[in-house]
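Enquirer: This is the structure alone, sequence omitted:
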C-alpha cells in the first residue's frame, strides 16, 4: 500500500490571523501547509472511547485544529482511569467521560466544535453516528465494538484508525475497505473474526503501561492527520507494533484475505457472525494433545514473554522469542506455513495478537493459549505424571 491517498476533506475558508499564529508550525510543513490546515479545520472526526487511547487522540487532534470532534463513550471517570486516561483529572472522577473530555478539548481551543455522544455504540445507532464523520478512530477495548466498526465503515466506505493495547505493547493500523487508490484492508483481514469470549484477558486483568497509551494514541492521531490532508504514507496495509519496554516499533504487512467479502451490518438485536478467529484458542482437551505433539516434535511452540519474564519462570523445551522479535517481518516470513504453531505468553493476550499476525503471514494452523504459561505448565505436568501407556496414547 505505498500509493499516496488523496485528501479526504476539501479545504475550508482562508485562515484568520489568529489561526495563522496558532498553527504556524503546521504551516511550515510541506506535508500540511496552509491548504492542509484548512482541510483539518473543515474536517469531522469521531473518536470512540475517551479512555487510554482516546485521551491522547482527542488532545492531539484538538491541538491540530480538527474542526469538529465527536466523542462516543457511555462510561464515567473512575480513579483507576487516571493512570493513563490523561484527558481526565482527579476532579472529574464520577463525571461522564464525554463531558470531561469535551471540557478538556474546549480548554485547548474553544473555537472547535465538540459533539459528546453519551451512548454505547451498537448495531442500532452505529450507521448514523459513524456516517456523520469523515474518519472514525476506535479507541475502545472490546472486540464486539471493533468488529461492528469494521463492518459499518466497510458499508459506509469510511476509513477508520484502530489501536490496541496490552501491558507494554501496542498495535496501530488504518483500515479502509474501499480506498480510492490501492487495495482495501479491514480488521477481519488481520484478525479473522472476534475471539471467543474470555479467551483474551482485558487490560484490567493483564495491566497496561500508562505511557504506552500516549505512544499509540499519538500514532493514531498522525494517521488521522495524514488521511485528512492526503499526506505521507498511511498504515493502510500495515500494522505497526510497539514494544515500549524494548523500545521498538515493528511493521507487519497485511493484505486483503483471499475470497473475503465485506459483511452486512447486523440488525439491532441479532447476534454478530463471529467468523474465523485469529488462530484457534486451544481448549483444555486440545492442550493435552498439543503438549504431547510438542514432546513428539510435531508442533512448534513459542514463548512470547519478554526475556525477564521467561528467564524467571522458563518453560522447559519451549522456544523463547519475545513478542517484539516475533512480530518482525523477517521472523514472520521465516515461519513454516505448513508446520503447526502454538503461541504462549503470560496470560494469553500477546499470544492472541501474535497468532493473528502469524495467520496473516500465511501459517495455516496457529493456536494460542488463553490460560498462558500456567495452562501449558499444568498440562505438561499432567502428562509427565501420566502412566507410560497414557503418555504414549496421548502422543
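Expert: Perfect, I can see it now. Just so you know, these numbers come straight off a predicted model, no measurement behind them.
Enquirer: For the rest of this, base every contact and every neighbour count on C-alpha atoms.
Expert: Will do.
Enquirer: show me what contacts the closest residue to residue 51 other than its chain neighbours?
Expert: The shortest distance from residue 51 to any non-neighbouring residue, by Cα to Cα, 6 or more residues apart in numbering, is to residue 85 (5.1 Å). In this structure, residue 85 makes contact with 50-55, 210, judged by Cα atoms under 8 Å, 6 or more residues apart in numbering.
Enquirer: Secondary structure class of residue 85, three-state.
Expert: Three-state assignment for residue 85 (DSSP: H, G, I helix; E, B strand; the rest coil): coil.
Enquirer: Shouldn't residue 115 be within a strand?
Expert: Yes: Residue 115: assigned to a strand according to three-state DSSP.
Enquirer: in stretch 373-384, what's buried?
Expert: Across stretch 373-384, burial judged by 16 or more other Cα atoms under 10 Å covers 373-376, 379-380, 383.
Enquirer: Excluding chain neighbours, what is closest to residue 289?
Expert: That would be residue 394: by Cα to Cα, 6+ apart, it lies 6.2 Å from residue 289.
Enquirer: neighbours around that neighbour, how many?
Expert: The number of residues packed near residue 394 is 15, by other Cα atoms under 10 Å.
Enquirer: so who does it touch?
Expert: Residue 394 touches 288-289, 292, counting by Cα under 8 Å, 6+ apart.
Enquirer: can you redo the buried residues of stretch 373-384 as CSV with distance to residue 173?
Expert: Below are these laid out as CSV (distance: Cα to Cα, whole Å):
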residue, distance to residue 173
373, 28
374, 31
375, 31
376, 31
379, 36
380, 37
383, 41
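Enquirer: one step back: return the subset of the contacts of residue 85 lying in helices.
Expert: Among the contacts of residue 85, the members found in helices (DSSP state H) are 54-55, 210.
Enquirer: Now intersect the buried residues of stretch 373-384 with the helices, please.
Expert: The helices, defined by DSSP H, take in 373-376, 379-380, 383 from the buried residues of stretch 373-384.
Enquirer: before we go on, here's another structure to hold up against the first:
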C-alpha cells in the first residue's frame, strides 16, 4: 500500500461534546483506551459520536457490530427491507428466527444485546430525494452500506450538501473496495463515477453472488475508517481507494482525485438539490411510471401471481406462449421456471430467431430490470412479437410460491 494522501486529520467530534468516562466505561473500553492512538480522549470522542449506517445488510452488519463494540454513542440505521434467508450467508446482524422481520428491528436487537450503552436510532424507510437530507443531517459520519446505484448517488449528494464525510464500501463476488468521500477536503463519489453504468451491465449480488466473508472484511474496514474520523490523528482514506480480492489474497491502492468540474462538489456545482436518482441511473425502464408521473407504462407486464395462475390453469410455457429467461447460466442453475427458454441478456438480440413472434414471450430475470432491457433491445432490433415483462423476476416468482 502506498503512503500518499492527506496528512493525519483531526477529529470530526467537537470538543465541547466530550464528557468524562465513567468507571464502567473505563472498564468496558479499557483495551481501546490502552491503544496510544486512542487513549481517554479518543474514547470520549467515540462515546460522543453519532454515526449513521445506510443499510443494515452485508456491509452494515459488521460495521454496526464493531462500532457498537467500540462504544460509539449513537448509531443510526436506515433500511426498509426485511430479513430473508438468502441474506444470512453474509448479513451477520440477523439470525434465522428473524427471517421475515424488519432488518432495522433485528439490527437494533443485535446492537443492544452487544452493547446496551449505545443509543440506536432506527428508521424503517427507503431513502428518497424527499427525506435524505433530513435523515442524514446531524450525523458526524455516514457509512454507505447500500447495494444499488441510485441510492449511492443519493447518499453521496446528500452528504456533500450537508458537509458530512461518507465512508464508501462495495463488494462483488470476492472483490471489495473502500474509500472515504469528504468533499470538504477531497473527492466525492461523483468524482470517481461521473455517470452510472448502463442498467443491467453490472450484476447485483443477487445476480452475480458474493463470497460471504467479503462484506465482513469491507464492512469492518468501513468501521475502521469511521473510527479514524472520530478519534482523529489518523490518515483516513480520503483521496485513496483500497482494493482487495480475498480469493487471490491481493490488494492495492488507487489515488482518487477531486474533479474541479464535478457537478455536485466542483468549483461551480450544477446540482444543488437532490434529483430523481432512479431516472438518472436509468433503473426505471423506459415508459415506466415514476412516483410523480401520471399515466400508464407502455411495457406489457405480468405479475408472478398471474403467471402462476396461468400455469395452474394448464397453460404451460411452450404451449401458447414462450417463457424467456435472460439470466446468466450460473443463476439459472440455482433456480428456474420449468419450460423456460434460456438466452442470456447479452445474446438475446443475436438469438432472437429462436423466438416465435406469433406467440407471446414472457421475459424474466432476477428482479425485472434485465428483462425490461431485453424487451427494449428486442423491440429496437425490430422484433414484432408480443413481449411481456415478469414484474419482480425470479424474486417475485419465488415469493409468490410461498404458502
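Expert: Ah, there it is. Please read all numbers here as calculations on a predicted model, not as lab measurements.
Enquirer: what TM-score do we get after superposing?
Expert: Superposed pair, TM-score by TM-score structural alignment, normalised by the length of structure 1: 0.67. Supporting alignment: 280 aligned residues with a Cα RMSD of 2.3 Å.
Enquirer: Return the member of the contacts of residue 394 of structure 1 nearest to residue 157 of structure 1.
Expert: residue 289 (43.9 Å; Cα to Cα).
Enquirer: Residue 251 of structure 1 matches what in structure 2?
Expert: In structure 2, residue 251 of structure 1 lines up with residue 253, judged by TM-score structural alignment.
Enquirer: before we move on, back to that, can you find the partner of the residue nearest to residue 51 of structure 1 in structure 2?
Expert: In structure 2, the residue paired with residue 85 of structure 1 according to TM-score structural alignment is residue 91.
Enquirer: tell me which element residue 324 of structure 2 falls in.
Expert: Assessed by DSSP states H and E, residue 324 of structure 2 sits inside strand 321-325.
Enquirer: before we move on, back to that, closest one to residue 71 of structure 1 out of the contacts of residue 85 of structure 1, please.
Expert: residue 50 (7.0 Å).
Enquirer: quick one on the thing from earlier: which residue numbers in structure 1 does the strand holding residue 324 of structure 2 align to?
Expert: Using TM-score structural alignment, strand 321-325 of structure 2 pairs with nothing in structure 1.
Enquirer: Packing partners of that strand?
Expert: With contacts taken as 3 or more Cα pairs under 8 Å, 6 or more residues apart in numbering; DSSP states H and E, strand 321-325 of structure 2 sits against strand 341-342, strand 360-364.
Enquirer: Between those strands, which one is closest to residue 380 of structure 2.
Expert: strand 360-364 (15.6 Å).
Enquirer: counting contacts, what elements does the closest one pack onto?
Expert: Going by 3+ Cα pairs under 8 Å, 6+ apart, strand 360-364 of structure 2 lies up against strand 321-325, helix 369-380, strand 387-390.
Enquirer: so which helix or strand takes in residue 165 of structure 1?
Expert: Using DSSP H and E, residue 165 of structure 1 falls within strand 160-166.
Enquirer: any residues touching that strand, and which ones?
Expert: Identification of contacts with strand 160-166 of structure 1 by Cα under 8 Å, 6+ apart yields 53, 135-139, 141, 150, 153, 170-176, 202-203, 206-208, 212-213, 216-217, 220, 223-224, 349-350.
Enquirer: Check stretch 59-68 of structure 1 too.
Expert: The contact list for stretch 59-68 of structure 1, computed with Cα under 8 Å, 6+ apart, reads 23, 37, 40-45, 69, 87, 104-105, 108-109, 112-115, 218, 221, 225.
Enquirer: Show me those residues that map onto helices.
Expert: Residues of the contacts of stretch 59-68 of structure 1 located in helices (DSSP H): 37, 40-42, 104-105, 108, 218, 221, 225.
Enquirer: Make TSV from the residues you listed and add distance to residue 330 of structure 1 and neighbour count to it.
Expert: Converted to TSV, these look like this (distance: Cα to Cα, whole Å; neighbours: other Cα atoms under 10 Å):
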residue	distance to residue 330 of structure 1	neighbour count
37	38	28
40	37	29
41	41	23
42	41	18
104	42	20
105	41	24
108	43	14
218	26	21
221	28	23
225	30	28
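Enquirer: any idea which of these is closest to residue 320 of structure 1?
Expert: residue 218 (30.8 Å).
Enquirer: That closest one -> structure 2?
Expert: The alignment partner of residue 218 of structure 1 in structure 2, by TM-score structural alignment, is residue 220.
Enquirer: returning to what we had before: right, so the helices and strands packed on strand 360-364 of structure 2: which one is the most enclosed?
Expert: Mean neighbour count, computed with mean count of other Cα atoms under 10 Å, is highest for strand 387-390 among those, reaching a mean of 25.
Enquirer: counterpart of it in structure 1, which residues?
Expert: Under TM-score structural alignment, there's no match for strand 387-390 of structure 2.
Enquirer: can you check stretch 193-202 of structure 2 too?
Expert: Here stretch 193-202 of structure 2 aligns to structure 1 at residues 191-200, judged by TM-score structural alignment.
Enquirer: so how far is the matching stretch from its chain's centroid?
Expert: Distance, stretch centre to chain centre, for stretch 191-200 of structure 1: 13 Å (Cα atoms, centre = their mean, to the nearest Å).
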